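*Asks:* Dropping the sequence and predicted coords here.
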Amino acid sequence: MTIDYAWEGSGSLAAAIGQEGLDFAIAAQVAQYVPNLLGWLRGIHAVLRPGGVLNLSLPDRRFMFDVGRANSTIAELVEASLLDYTRPSLRQVFAHTYEALAIGPGEIWAGEDPARAPRLCGDAALALAYKQAGETFTSGRYQSCHCWVFTPLSFLDAVEAAAQLGLFPFVLNQIAAAEPGGFEFYVSMRRDAESDPQALRGMQEGAIAHLREVLKRQQRTARLLATS
């Protein structure tokens, strides 16, 4: 694979690639690795034309090795945005190594209890996580890790709070839960042509509320089918 441009997710993406007014952007299984997720999203928003679309796929933590981790919070997203992370934080590195479990989508969908799964790094997970965090601190090297963990609903909650703070500029188009046996959920969002902040905020709120109800209705249907 040839890399045309390298961008850390901080600063101007438009300056890095030398263009803007793009029709769409696609990021498949990328966003969870980005240290400053909100800054990264704002950078992509800036290079899209009004009406331009960003499509994401993200892991649903409930169906893969992040199942034992807590959902990422707006506090963590704000911290990463204000500190303008260009590398995963020590907390992000530590949590990724220590909290990952040795279980996959097939086992979870088959009914295995994730709470009974061993840690992915075994008995050495705690010491290894501390070692990696320490080495990252002293060397300043980039340690790839899952910086963010979400479910579809927790992602909606996070971007809703970010939008209220003016830190999330997109309007959501669609969100699709993981298919049975899978672990990815999908999000589509657009750069709207609306320049009035209040009007934009109204569209954001309406879209998030609608998509939240869609997801909750799907969950209710799934529970009914599981007990029928």
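*Replies:* Here it is on my side, so go on. Residues are numbered from 1 along each chain as shown.

*Asks:* switch to C-alpha atoms for all contacts and neighbour counts from now on
*Replies:* Noted.

*Asks:* The longest strand along the chain packs against which elements?
*Replies:* In the chain, taking DSSP state E as the definition, the longest strand is strand 48-59. Helices and strands touching strand 48-59, by 3 or more CA pairs under 8 Å, 6 or more residues apart in numbering; DSSP states H and E, are strand 22-28, strand 184-190.

*Asks:* Farthest out from the centre of this protein, which residue is that? Tell me.
*Replies:* In the chain, the residue that sits farthest from the middle, by CA atoms, centre = their mean, is Ser228; the gap is 33.5 Å.

*Asks:* which residues does it contact?
*Replies:* By CA atoms under 8 Å, 6 or more residues apart in numbering, Ser228 lies in contact with nothing.

*Asks:* C-terminal to the longest strand of the chain, what's the next element?
*Replies:* Going down the chain from strand 48-59, the next helix or strand is helix 74-82, by DSSP states H and E.

*Asks:* Contacts for the helix or strand following that next one, please.
*Replies:* Next along the chain after helix 74-82, taking DSSP H and E as the criterion, comes helix 90-99. With contact meaning CA under 8 Å, 6+ apart, helix 90-99 is reached by 66, 68-69, 119-121, 125-126, 128-130, 132-134, 136-137, 143-148.

*Asks:* this is the comparison structure:
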Amino acid sequence: MDDTAAAIVATRRQHILDGTDVTQGRSLEIGPLATPILTRDMGDVRYVDVVDLAGLREHYGTDATVVTEDIVEVDFWLTREDGTVSTLAEAVAPDGPYHHVVASHVIEHVPDMVRWLQDVADVLVDGGSLLLAVPDRRFCFDALRSPATVGQVLQAHHDGDRIPSVRAVYDYARTSVEFPTAAAWAGAWPPEQRTAPLDRARTMVAQQQQGLYVDCHVWPTSPVGLADLLADLVELGLVDFGVERITATQRGHHEFYGTLRRFHRGRDRHVQAAEAVAALAGLRADLPDEDRTWPHQVREAELLEQQQVLERRLARAEARLATATAARDRAREQRDRARRDRRRARARARGLAALVEPQRTRPAVRLVGGVRRRLGRLRPGRG
């Protein structure tokens, strides 16, 4: 892993863990592949995935986004030798309980979200944390898909889905598009050209019908969408988690983060559920509105950001203007004071001159008078 990739992993780890001290207690990471959020040197860490290491390397052998040599050795896997799939709790409970469960880009894949959350709750200690990183459907290949609904989640749970349903497999295969995150944030419309042709979708559905695990995004969602799903599931009594954190998707990114806290088994569940629903309402209210038509929401966000930049610039300009005005007023006051001082100095000088001038002129007048008298005596006709 080069320095850039390592920095990206470190940043994601910081966002996902959000200060959680994983050195305390045992931790389980689900689906770590080649870039685990938790490394074994961070504490008592276990890994679980759908298949074992050999199966993972075979499955991702043609995936350019996964370095198969870096896929970590998993401790537990869900697929049994006979090809059937166990639940998460069945696979990992004997090694539990766990204080922390980390799931990066996992919850959107699970066939039965309710059962999965129940399994995680079963293997967590009271107050244990479930730390999530979830792709935002608006900024990835799910951009054309409708958001997952509570009804779909309940149906999957009612049907006891152990593999992604026909609905999930077909919708995923038929609607996926090449939609880079940068293009989405730039306000582009998702392309109409689908990633897989109809024949590919038909093949994937046939594989599902044969009982094979066809990996796909079962639950496309967003921050507000996940908050709404969890609020109903908690209130319906299906999920024993409170939600401490659901973040908005950061600009330029394609995922958001959540922290769920397992209810205490010794406390009244109805009280804890009411507290959790109230807390979720507050979290949801703080999330950006996602109801407006895409991509106008992005463009509105850009305009809002530009407005905020201009407002900050205006505030700085006004502050500089106030400083310059104050300096000008001080200079003007100093100039006016100097003028008043000069006028007073000139007035004092004129007053002194008025006092001194008579004293200077009297001797001169007497001298002139004497000279004139002498000249008069010297004129002809006078003796």
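*Replies:* That came through fine. All values derive from a computational prediction rather than experimental measurement.

*Asks:* TM-score for these two?
*Replies:* Scored against TM-score structural alignment, normalised by the length of the first structure, the superposed chains reach a TM-score of 0.89; 223 aligned residues with a CA RMSD of 2.4 Å.

*Asks:* Out of the contacts of helix 90-99 of the first structure, list just those in helices.
*Replies:* Ala125, Leu126, Leu128, Ala129, Tyr130, Gln132, Ala133, Gly134, Thr136, Phe137 (DSSP state H).

*Asks:* What count of nearby residues applies to the closest residue in space to the last one that isn't next to it in sequence?
*Replies:* Counting by CA to CA, 6 or more residues apart in numbering, the nearest residue to Phe137 of the first structure once its immediate chain neighbours are dropped is Leu90, at 7.1 Å. The local packing of Leu90 of the first structure (other CA atoms under 10 Å) involves 17 other residues.

*Asks:* got it, and Leu77 of the first structure?
*Replies:* Neighbour count for Leu77 of the first structure, taken as other CA under 10 Å: 21.

*Asks:* which residues touch it?
*Replies:* Residues in contact with Leu77 of the first structure (CA under 8 Å, 6+ apart) are Asn36, Leu37, Leu38.

*Asks:* Tell me which residue of the second structure lines up with it.
*Replies:* When the second structure is aligned by TM-score structural alignment, the residue opposite Leu77 of the first structure is Val153.

*Asks:* Alignment lookup: Ala129 of the first structure to the second structure.
*Replies:* Checking TM-score structural alignment: Ala129 of the first structure goes with Ala201.

*Asks:* which helix of the first structure spans the most residues?
*Replies:* Secondary structure of the first structure read by DSSP H shows that its longest helix is helix 197-227.

*Asks:* the inter-axis angle of it versus strand 184-190?
*Replies:* 160 degrees (axes from the mean of the first three to the mean of the last three CA atoms, to 10 degrees).

*Asks:* If you count contacts, what does helix 197-227 of the first structure end up packed against?
*Replies:* Under the contact criterion of 3+ CA pairs under 8 Å, 6+ apart, helix 197-227 of the first structure touches helix 152-164, strand 171-176.

*Asks:* Highest mean neighbour count out of the ones you listed?
*Replies:* strand 171-176 (a mean of 20; mean count of other CA atoms under 10 Å).

*Asks:* what's the mean deviation for that one versus the second structure?
*Replies:* Compared with the second structure after the fit, strand 171-176 of the first structure shows a mean deviation of 0.4 Å (mean CA distance after the TM-score superposition for the first structure).

*Asks:* how near is Ala80 of the first structure to Gln29 of the first structure?
*Replies:* The spacing between Ala80 of the first structure and Gln29 of the first structure, counted by CA to CA, to the nearest Å, is 19 Å.

*Asks:* Compare these two (neighbour count), which wins?
*Replies:* Counted by other CA under 10 Å, Ala80 of the first structure and Gln29 do not tie: Ala80 has more neighbours, with 20 against 14.

*Asks:* I'd assumed Pro35 was in contact with that one.
*Replies:* Yes. With contact defined as CA atoms under 8 Å, Ala80 of the first structure reaches Pro35; the gap is 6.9 Å.

*Asks:* got any residues that touch both of those two?
*Replies:* Counting by CA under 8 Å, 6+ apart, Ala80 of the first structure and Pro35 have no shared contacts at all.

*Asks:* Now do the SS call for the residue nearest to the spatial centre of the second structure.
*Replies:* Nearest to the mean C-alpha position of the second structure, by CA atoms, centre = their mean, lies Gln250 at 3.5 Å. Under DSSP: H, G, I helix; E, B strand; the rest coil, Gln250 of the second structure falls in the coil class.

*Asks:* Alignment lookup: it to the first structure.
*Replies:* By TM-score structural alignment, Gln250 of the second structure lines up with Glu179.

*Asks:* just Leu144 of the second structure next, same as before
*Replies:* Under the pairing rule here (TM-score structural alignment), the equivalent of Leu144 of the second structure within the first structure is Gly68.

*Asks:* Was I right to think that match contacts Ala100?
*Replies:* Yes. Gly68 of the first structure lies in contact with Ala100 (CA under 8 Å); the separation is 6.7 Å.

*Asks:* Counting neighbours, go ahead and name the busier of these two.
*Replies:* Neighbours were counted for Gly68 of the first structure and for Ala100 using other CA under 10 Å; Ala100 has more, 22 against 16.

*Asks:* contacting residues around the aligned partner of the more buried one in the second structure?
*Replies:* Here Ala100 of the first structure is matched to Ser176 in the second structure, going by TM-score structural alignment. Ser176 of the second structure is in contact with Phe141, Asp142, Ala143, Leu144, Arg145, Arg194, Thr195, Ala196, counting by CA under 8 Å, 6+ apart.

*Asks:* same thing with Leu124 of the second structure?
*Replies:* With contacts defined as CA under 8 Å, 6+ apart, Leu124 of the second structure is in contact with Gly96, Pro97, Tyr98, His99, His100, Val101, Arg262.

*Asks:* now do 10 Å
*Replies:* By CA atoms under 10 Å, 6 or more residues apart in numbering, the contact list for Leu124 of the second structure reads 26-28, 93, 96-101, 118, 130, 261-263.
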